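Novice: Got a sequence here, can you model it:
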Amino acid sequence: MNYDILRDKWDQVQGELMKWWERLNDDDLQRIDGSSDELARLLQERYGYSQQEALFQIDEFLEKTEAKLHLLQQQR
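Specialist: Predicted coordinates:
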């Protein structure tokens, strides 16, 4: 998965990220700041995911979010 999307579109994905993982808070978003590694660490901490599961979940999130962002751009 292209984790650059998380960093490059950080301002656009923060809200979606908090909807997807409700246990994350504003302080967590500041810690993540577009870093897939930090997001994976927090998912492991908050949800008890293994590293592999955290990365799988991030991939799923990015795939769906990228498609959503692409649709929004097409509508403009």
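Novice: From here on, just use CA atoms for contacts and neighbour counts.
Specialist: Noted.
Novice: got a list of what the residue nearest in space to the middle of the chain touches?
Specialist: For the chain, the residue lying nearest the average C-alpha position, counting by Cα atoms, centre = their mean, turns out to be L17 (4.9 Å). By Cα atoms under 8 Å, 6 or more residues apart in numbering, L17 lies in contact with F61.
Novice: Second input sequence below; structure requested for side-by-side comparison:
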Amino acid sequence: MNWDQIQGNWTQFKGKLREQYGELTDDEIEEAKGDREQLIGKIQAKYGKTKEQAKKEVDNFVDSI
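Specialist: Have a look, this model is predicted:
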């Protein structure tokens, strides 16, 4: 799955994000609205990760679905 597909199916993808990143609130997930960089930033802030760590996690997560 590529990022364009995720943006197009954001509603379905939000549920999978909630499962993976339980500390993110529904509002935080909704605010990202399919924007990869915003999602990475939210994961980075919430989990105390570096940008590279968060980016790698998001890439791995996308590859797994």
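Novice: picking up where we left off before, enumerate the positions of the one helix or strand the residue nearest to the centre of the first structure maps to that are buried.
Specialist: Assigned by DSSP states H and E, L17 of the first structure belongs to helix 10-20. Of all the residues in helix 10-20 of the first structure, those buried under the rule 16 or more other Cα atoms under 10 Å are W10, V13, Q14, L17.
Novice: quick revisit: aligned to the residue nearest to the centre of the first structure, what sits in the second structure?
Specialist: Correspondence of L17 of the first structure to the second structure, assessed by TM-score structural alignment: L17.
Novice: now the helices: where do they sit in the first structure?
Specialist: 4-8, 10-20, 26-32, 36-47, 51-75 (DSSP state H).
Novice: so the shortest one matches what in the second structure?
Specialist: Looking back up the chat, that one is helix 4-8 of the first structure. The aligned range for helix 4-8 of the first structure is 4-8, by TM-score structural alignment.
Novice: contact partners of the matching stretch?
Specialist: F13, K33, G34, D35.
Novice: Okay then, goodbye and thanks.
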